[in-house]
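>>> Got a predicted model here, sequence first, then my questions.
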Amino acid sequence: MKIFISSLVRGFEDFRAAAVAAVRSLGHEPVTAETFPAGVSSPRVACLEGVRHADMVVLILGARYGRVQPVSGLSATHEEYREAKDHRPVIAFVQEGVEQERAQEEFVREVKDWSGGLFGGDFRTAEELRDAITRAIHRFELSAAAAPVDAGEMLARALELIPTENHNIIRRGGPLLHLAVVGGPAQTILRPVEIERPDFARGLLREATYGDSALFDPAHGSESNLAGGTLKLSQETGATIVVDERGSVRVSVPIASGTGMVGALIEENVADALGRALTQSAQILAKIDETERLSRIVVAAGISSNGAMGWRTRAEDAASPNSMTMSMFHQGDREPVHFQPPDRARAALSFDRERMAEDLVALLRRQWS
């Protein structure tokens, strides 16, 4: 595999040497600007051509942005990233403990926000960078070798995880937000003996009750049920966590009610529930698949309305708490929403979570407004 090393050259010699050593240690061919022969092409054109012919790009970002190219208005490294990002894997590494130039801050933010990229980690020394690159490429190889990613199959599993609402039953609690995260390529992530261990369920329950994105109310008891390789933790509030042996996760979060007597979904409360569900799902995946064998994810979301009849913002609810205009056109079952195309890089759960939540809220709003 040809791996292009993209970074500033001047002042980054030790880091580039570490990257080259990491690539070679795994039996791959490093491609760097220093090794391009003199020819008719300019260094800029030669580097972009090197990116096009590489199988992967390792992007190393420090404090400085680099000289801006007159044609594009971007630095050479930024150009190489833009050239690569939609056509081949890009693994990014960011130097810690340095003060980034403003343009570099924006570049780093762009890279971390990109849902198709892989974030390899932070580094301070050349040795740390070499180790991080070695681990990241090895993880990528393991996930790529496991099986091809089938986005359609992943989407089907995600949709299966979203419960179908029974309109004949009114639960004690209010509406629930359901979020399913399914990873690929398809493989066993949790061995049967691992998912059966009592301490595994206890660990999930503890994080769901007392963690930063707690879903469970410590004032309520919880139930644990294991059936057919699927573990389910639940409370009478409706809060639920489902995990199966393939690493699929479904999180159900109660949606806070509005202030008035109208049974409407409040947009900001839905957004809050989505944010907590995405955070909890990311934490569970990190726990059960810390080496990131699941390199791609599909996310689907749905709402069990429990009698809710419409959608409004907090401002709309405050202005008219006891009345609203509702359309009856969409009062039947609503299908779970998902992105198009459905799959995203696994790193999106960490670095694109806010935008994912915003887009899911928009998709749900279309159903309910």
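Yes, it's here.

>>> alpha carbons only for contacts and neighbour counts from here, please
Fine.

>>> Which parts of stretch 350-360 count as buried, going by neighbours?
Across stretch 350-360, burial judged by 16 or more other C-alpha atoms under 10 Å covers 350-354, 356-357, 360.

>>> In which helix or strand does H338 reside?
In the assignment (DSSP states H and E), H338 maps to strand 337-345.

>>> which ones among the buried residues of stretch 350-360 are found in helices?
Members of the buried residues of stretch 350-360 lying in helices (criterion: DSSP state H): 350-351, 353-354, 356-357, 360.

>>> Which parts of the stretch 101-250 of the chain are helices?
Counting by DSSP state H, counting those that start in this stretch, the segments of the stretch 101-250 of the chain that form helices are 102-113, 126-146, 151-161, 192-196, 198-210.

>>> Check the offset of stretch 308-322 from the chain's centre.
31 Å (C-alpha atoms, centre = their mean, to the nearest Å).

>>> What is the end-to-end distance of that stretch?
14 Å (C-alpha to C-alpha, to the nearest Å).

>>> From the contact counts, what lies against the strand holding H338?
For strand 337-345, the packing partners by 3 or more C-alpha pairs under 8 Å, 6 or more residues apart in numbering; DSSP states H and E come out as helix 151-161, strand 296-304, helix 353-368.

>>> now the angle from that strand to helix 353-368?
Angle, strand 337-345 to helix 353-368, by axes from the mean of the first three to the mean of the last three C-alpha atoms, to 10 degrees: 160 degrees.

>>> Off-centre distance for strand 337-345?
With C-alpha atoms, centre = their mean, you get 11 Å for strand 337-345.

>>> same check, this time on stretch 181-192
16 Å.

>>> returning to that earlier point: redo the helices and strands packed on strand 337-345 as JSON lines? Include distance to R346.
Output for these, formatted as JSON lines (distance: least, C-alpha to C-alpha, whole Å):
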{"stretch": "helix 151-161", "distance to R346": "13"}
{"stretch": "strand 296-304", "distance to R346": "5"}
{"stretch": "helix 353-368", "distance to R346": "11"}
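
>>> And the strands in the stretch 151-300 of the chain, which stretches?
176-184, 222-227, 230-235, 240-244, 249-254, 264-266, 296-304 (DSSP state E, counting those that start in this stretch).

>>> right, I mislabeled it, should have said the stretch 1-150 of the chain
Under DSSP E, counting those that start in this stretch, the stretch 1-150 of the chain gives strands at 2-6, 29-31, 56-61, 90-95, 118-123.

>>> G221 touches T237, doesn't it?
No: using C-alpha atoms under 8 Å, G221 is not in contact with T237, being 9.7 Å away.

>>> the more surrounded of the two?
T237 (19 against 11; other C-alpha atoms under 10 Å).

>>> Excluding residues flanking it in the chain, which one is nearest that one?
G173 (5.7 Å; C-alpha to C-alpha, 6 or more residues apart in numbering).

>>> ok, and here's another one to check against it:
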Amino acid sequence: MKIFISSARKGLEAERDALDGLIRALGHTPVRFEDFSAQTTPSREACLKALASADVCLFLLGPFYGHVFPETGQSATHDEWVAAQAAGMPRIVYRKQDVMFEPDQHKFVRVVEAYATGVFRDSFHSSTDLMTKVVEKVKELESAASPLAFTKLGQQPTIHWASDSTASQIVSNHDSVLELHVVSLDFLGYSARELDQLGASLVDRIRATRTVGSEVALNPIRSDGYVAVGIPTSRPRSWGTPQRGELVECRLYKTGQLSTQATLPRDGLGAILDPDALPQQVADLLRFSGALNIVQADRIVVAAGVSTEALMSVDTFDPRQSRQSAQPLGFGRSRRPLRTEPDESVTLAALGAGAAEVAPHLAQALILQAGR
């Protein structure tokens, strides 16, 4: 289990250092900014990516709020709180007692403890006190049952695949696109009025997830049967520069299907289906879908696919340098989309706390198809 530790370091130095060793001793992986190596990505992006890969986020509330960044108008811990909340990630909060909080930290504590959107928290007086409580909580998490419950499907639902339509090309024809679809079972669909209302709110819902920067211009789309928002990709400074996968569209169908699309990582030799990175990218799309707060059904069906290009290969993506050689899947075969064939429904937790459990199954199915 990966446990992300979020707090300002000032005033909590001993606690943060003690947690690192404790979590490792318990057989789990602590994730702290102190352990990050030099990276080419912006610090905020690196922190939020590390948080997204974790299973639990542990927040420590000490006397200091932390540096306020002009890009977000809030501290890194506050930024991480918003991201964890949007992703539906389990959050454990401990507040230090017998210390004086600065004004900004008082405001943040009120956000964390808000009745409607916050969580109940515990408190501690010393590092020893905190360690005891964290051990108990970790053991509780270890014994907790999975929030997911799977049920075999009697009949496969109809899924709208973007790769079946050439009506709108949201990315370059040279990009391979990962599709993720969420279909609500026993849902009658939206009326025209309901779809219009959701379409009008879609841009704001996407912004609220903080998945897309405030400087990115979003493009609302209205078509027969669905509403969507296109998200422009950032272009590399030169051809062949390695580029991470990026979210490029969110689409809501009148039937109730919620779909997201993202490019796969690529470099000068083409798109890369990375067996290690793909599960994380799928999990990110699952959490993003849940953070939109559109799907409310008790049971859903999730499907994933990849619309491939001729130069796509199963390989390892390196953001620092392009590959020197690659083995494409083969021209004829690579043009056929890779798709999962859902035979089970799952609880709504798949779009939140259960995303890390569902994503590897979807990714593995796509990787196996690519190897045939």
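Perfect, I can see it now. As the structure is a computational prediction, the values presented were derived from the model and not from experiment.

>>> can the ones in helices among the buried residues of stretch 350-360 of structure 1 go into a markdown table with extra columns for distance to R16 of structure 1?
What follows is those, written out as a markdown table (distance: C-alpha to C-alpha, whole Å):
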| residue | distance to R16 of structure 1 |
| --- | --- |
| S350 | 27 |
| F351 | 25 |
| R353 | 31 |
| E354 | 33 |
| M356 | 34 |
| A357 | 37 |
| L360 | 40 |
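
>>> What residues sit buried inside stretch 287-300 of structure 1?
Those would be 288, 291-300, for stretch 287-300 of structure 1 by 16+ other C-alpha under 10 Å.

>>> of the residues you listed, closest to K2 of structure 1?
Nearest to K2 of structure 1 out of those is S295 (C-alpha to C-alpha; 20.1 Å).

>>> Map that closest one onto structure 2.
If you follow S295 of structure 1 across to structure 2 using TM-score structural alignment, you land on D298.

>>> Could you list which residues are in contact with its match?
184, 347-348 (C-alpha atoms under 8 Å, 6 or more residues apart in numbering).

>>> can you do 10 Å?
Contacts for D298 of structure 2 (C-alpha atoms under 10 Å, 6 or more residues apart in numbering) come out as 184-186, 345-349.

>>> Just send the buried residues of stretch 287-300 of structure 1 back as TSV, with distance to L231 of structure 1 too.
TSV is the format used below for the buried residues of stretch 287-300 of structure 1 (distance: C-alpha to C-alpha, whole Å):
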residue	distance to L231 of structure 1
I288	13
T291	21
E292	21
R293	20
L294	19
S295	22
R296	22
I297	20
V298	20
V299	19
A300	19
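
>>> ok, which pair from those residues is furthest apart?
Across the buried residues of stretch 287-300 of structure 1 (C-alpha to C-alpha), the longest gap, 23.5 Å, separates T291 and A300.

>>> about what we covered before: how about CSV for the strands of the stretch 1-150 of structure 1, with mean neighbour count and distance to E83 of structure 1 added?
Listed next are the strands of the stretch 1-150 of structure 1 as CSV, based on neighbours: other C-alpha atoms under 10 Å; distance: least, C-alpha to C-alpha, whole Å:
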stretch, mean neighbour count, distance to E83 of structure 1
strand 2-6, 24, 11
strand 29-31, 20, 15
strand 56-61, 25, 10
strand 90-95, 22, 11
strand 118-123, 20, 16
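
>>> Could you dump the ones you listed into TSV with distance to D333 of structure 1 added?
Shown next, in TSV, are the strands of the stretch 1-150 of structure 1 (distance: least, C-alpha to C-alpha, whole Å):
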stretch	distance to D333 of structure 1
strand 2-6	49
strand 29-31	53
strand 56-61	44
strand 90-95	40
strand 118-123	37
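
>>> and of these, who's closest to M261 of structure 1?
Comparing those by C-alpha to C-alpha, strand 118-123 comes nearest, at 46.2 Å.

>>> Q340 of structure 1 versus the aligned residue in structure 1 for F288 of structure 2, what's the distance?
In structure 1, F288 of structure 2 lines up with Q280, judged by TM-score structural alignment. Relative to Q340 of structure 1, Q280 of structure 1 is positioned 23 Å away (C-alpha to C-alpha).

>>> And these two? Which one has more around it.
Comparing Q280 of structure 1 with Q340 by other C-alpha under 10 Å, the one with more neighbours is Q280, at 24 against 8.

>>> Does that one touch A208 like I think?
Yes: applying C-alpha atoms under 10 Å, one finds Q280 of structure 1 in contact with A208, separated by 7.5 Å.

>>> Identify the residues contacting the aligned residue in structure 1 for G256 of structure 2.
Aligned counterpart of G256 of structure 2 in structure 1: G247 (TM-score structural alignment). For G247 of structure 1, the contact set (C-alpha under 10 Å, 6+ apart) comprises 181-184, 186-190, 230, 284-285, 288-289, 293-294.

>>> any idea how far F93 of structure 1 is from G247 of structure 1?
26 Å.

>>> Out of the buried residues of stretch 287-300 of structure 1, which comes closest to E268 of structure 1?
A300 (18.8 Å).

>>> which one is the closest one nearest to, not counting chain neighbours?
Using C-alpha to C-alpha, 6+ apart, the closest residue to A300 of structure 1 is H338 (4.6 Å).

>>> Tell me who's in contact with L129 of structure 1.
Counting by C-alpha under 10 Å, 6+ apart, L129 of structure 1 touches 15-16, 18-19, 22, 60, 93-95, 120-123, 135.

>>> Now tabulate those residues in CSV and tack on distance to I195 of structure 1.
Shown next, in CSV, are the contacts of L129 of structure 1 (distance: C-alpha to C-alpha, whole Å):
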residue, distance to I195 of structure 1
F15, 41
R16, 42
A18, 39
A19, 38
A22, 35
I60, 38
F93, 33
V94, 35
Q95, 37
G120, 28
G121, 29
D122, 32
F123, 34
R135, 26
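
>>> E179 of structure 2 contacts S259, doesn't it?
Yes: under the criterion of C-alpha under 10 Å, E179 of structure 2 makes contact with S259 at 7.1 Å.

>>> so what's in contact with those two at the same time?
Residues touching both E179 of structure 2 and S259 (C-alpha under 10 Å, 6+ apart): 161-162, 249-250, 285, 303-304.

>>> Mind putting those into a markdown table with distance to V82 of structure 2?
Putting the shared contacts of E179 and S259 of structure 2 into a markdown table (distance: C-alpha to C-alpha, whole Å) gives the following:
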| residue | distance to V82 of structure 2 |
| --- | --- |
| W161 | 31 |
| A162 | 31 |
| E249 | 22 |
| C250 | 21 |
| L285 | 17 |
| A303 | 27 |
| A304 | 27 |
